[in-house]
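Colleague: need coordinates for the below:
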Amino acid sequence: MSAWLVGWAFGEIQAATELLNPSENSPSLFMAAWITGWTLGGIYVVSTIIWQLAGREIITLDSTTFEHRLEALGLGWSRRYALAEIKHLRVTEYARASFANQSAWAPPLIGSGHGPLAFDYGAKTLRIGSALEEAEARLLLAQLEARLPRRLDED
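Modeller: Below is the predicted model:
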């Protein structure tokens, strides 16, 4: 992806130059739409590289809340879940072959996330721990269960 960014930067500079200094035959509307999509693609790739180099998932528990934070370079967002609403905390099978689960390479920005540690919350199944192997997820599950006020795998 880093090598791809070199080509991306060349395209971005060329398109921006064309848009800012149009000739009579320049398709300005097309260039504006193209550079918007091109820029969004570049932002996605840069954020993916940052996630791969400095991203982390942080789990925090208190007596009523389970918090899952995604963070890279000190910036991130948290999702909080009421412990009373979490059901069936478990480790699921997770494909970790080289290219089988490429979604783990990028932060889970939308949806239920990805990873081998799962739990049901309302009508959704949420997954966390994208960098964990199955054995690591089992160790984390044991640590979480030891700190939870009730067992969440029995509901």
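Colleague: rest of the way, CA atoms for contacts and neighbours
Modeller: Will do.
Colleague: mind listing what's buried along the helix or strand harbouring Ala142?
Modeller: Assigned by DSSP states H and E, Ala142 falls within helix 134-147. Within helix 134-147, the residues that count as buried by 16 or more other CA atoms under 10 Å are 134, 137-138, 140-141, 144.
Colleague: what residues does it touch?
Modeller: 61, 89-94, 116-117, 129, 151-152 (CA atoms under 8 Å, 6 or more residues apart in numbering).
Colleague: one more: stretch 10-24?
Modeller: 26, 28, 31-32, 35, 38-39.
Colleague: excluding its backbone neighbours, what's nearest Ser130?
Modeller: Closest residue to Ser130 apart from its sequence neighbours, by CA to CA, 6 or more residues apart in numbering: Gly115 at 3.9 Å.
Colleague: distance from the centroid: which residue in the chain tops it?
Modeller: Glu24 (43.2 Å; CA atoms, centre = their mean).
Colleague: for that residue, give its distance to Glu18.
Modeller: Distance, Glu24 to Glu18, by CA to CA, to the nearest Å: 11 Å.
Colleague: cool, Trp38 as well?
Modeller: Counting by CA to CA, the separation of Trp38 from Glu18 is 14 Å.
Colleague: cool, and Ile110?
Modeller: Ile110 is 34 Å from Glu18, by CA to CA.
Colleague: between those two, which is the more surrounded one?
Modeller: It is Glu18, of Ile110 and Glu18, that has more neighbours when counted by other CA atoms under 10 Å, with 16 against 6.
Colleague: does the more buried one sit in a helix, a strand or a coil?
Modeller: helix (DSSP: H, G, I helix; E, B strand; the rest coil).
Colleague: that one and His68: what is the separation?
Modeller: Separation of Glu18 from His68 (CA to CA) stands at 44 Å.
Colleague: would you do the same for the sequence below? I want to compare the two.
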Amino acid sequence: MSAMEGRLYTVERTPRGVRVTIPAQREWLAIAWIGACAVIWGVIEIVTARQLLAGRDPEEGAAAFLVMWLALWSTGGIILFSTLAWHLVGREVITITDRSWTYRAEAFGLGRTKVYHAIAVKNLRALPYDPPPLFTQRSWPLPPVLGGGQGPLAFDYGSRIVRFGPSLDTSQAMRLVRALEDA
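Modeller: Below you'll find the predicted structure:
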């Protein structure tokens, strides 16, 4: 079976089970802004690294400060470039088999995977999803490749609620749940 709702998601039956693919929402204004920030970020990173490696700083303790600053700046750069990659080509892939539910958030083939025992997965549903305006897929997200745990799709796993699908709204998530029940 294969169902598709525009670019919002695909549901397909494969020899391994059912696979759901939810691409990241493409927000071109955010992509342009993040891209411009990434260029500036990269230039500052290179200039600082060159200054540190050249060893021309005459002040005592300045090298230690630059090392700490560069480490923090690089961490911010990883978050920034991951967010840009997520907006460009990110996707969530959920594979459901008799034995497991595998969740993968990836961009350019890099990402993180979590495996859940199918017997412990209960109550797949769509929950109301009214995210805060600054840290969501719909504005300035922390992409699921860096953590996630947000979105209108949810299931119970033991005593936890696992959430995903931040690029979907609640009604789209309800349609996806129905499509999975039919698969």
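Colleague: before we move on, the earlier item: residue in the second structure matching the residue farthest from the centre of the first structure?
Modeller: Taking TM-score structural alignment, the alignment pairs Glu24 of the first structure with Pro58 from the second structure.
Colleague: element containing its match, please.
Modeller: Pro58 of the second structure belongs to no helix or strand, assigned by DSSP H and E.
Colleague: the contacts of helix 134-147 of the first structure in strands, which ones?
Modeller: Among the contacts of helix 134-147 of the first structure, the members found in strands (DSSP state E) are 61, 89-91, 117.
Colleague: which stretches of the first structure form strands?
Modeller: 55-61, 65-72, 75-82, 86-91, 117-121, 124-128.
Colleague: can I get those strands in a markdown table including distance to Ala106 of the first structure and mean neighbour count?
Modeller: Shown next, in a markdown table, are the strands of the first structure (distance: least, CA to CA, whole Å; neighbours: other CA atoms under 10 Å):
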| stretch | distance to Ala106 of the first structure | mean neighbour count |
| --- | --- | --- |
| strand 55-61 | 9 | 16 |
| strand 65-72 | 11 | 17 |
| strand 75-82 | 13 | 12 |
| strand 86-91 | 21 | 19 |
| strand 117-121 | 17 | 20 |
| strand 124-128 | 13 | 18 |
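Colleague: now the longest helix anywhere in the first structure against strand 55-61, angle please.
Modeller: Longest helix in the first structure, counting residues (DSSP state H): helix 28-54. For helix 28-54 of the first structure against strand 55-61, the angle by axes from the mean of the first three to the mean of the last three CA atoms, to 10 degrees is 60 degrees.
Colleague: may I see the buried residues of helix 28-54 of the first structure?
Modeller: Those buried within helix 28-54 of the first structure under the rule 16+ other CA under 10 Å are 28, 31-32, 35, 38, 42, 45, 47-49, 51-52.
Colleague: that one vs the second structure, average distance?
Modeller: On superposition with the second structure, the mean distance recorded for helix 28-54 of the first structure (mean CA distance after the TM-score superposition for the first structure) is 0.6 Å.
Colleague: now the angle from that helix to strand 65-72?
Modeller: 110 degrees.
Colleague: quick one: helix 28-54 of the first structure to chain centroid distance?
Modeller: When distances are taken as CA atoms, centre = their mean, to the nearest Å, helix 28-54 of the first structure is centred 16 Å away from the chain's centroid.
Colleague: next one: stretch 89-107 of the first structure
Modeller: The answer for stretch 89-107 of the first structure is 12 Å, by CA atoms, centre = their mean.
Colleague: what comes into contact with it?
Modeller: So stretch 89-107 of the first structure is contacted by 47-49, 51-52, 55, 70, 114-120, 130-131, 133-134, 137-138, 141, 152-153 (CA under 8 Å, 6+ apart).
Colleague: can you get me the start-to-end distance on it?
Modeller: Span of stretch 89-107 of the first structure from end to end, CA to CA: 21 Å.
Colleague: buried stuff in it?
Modeller: Buried residues in stretch 89-107 of the first structure, counted by 16+ other CA under 10 Å: 89-91, 94, 96, 104, 106-107.
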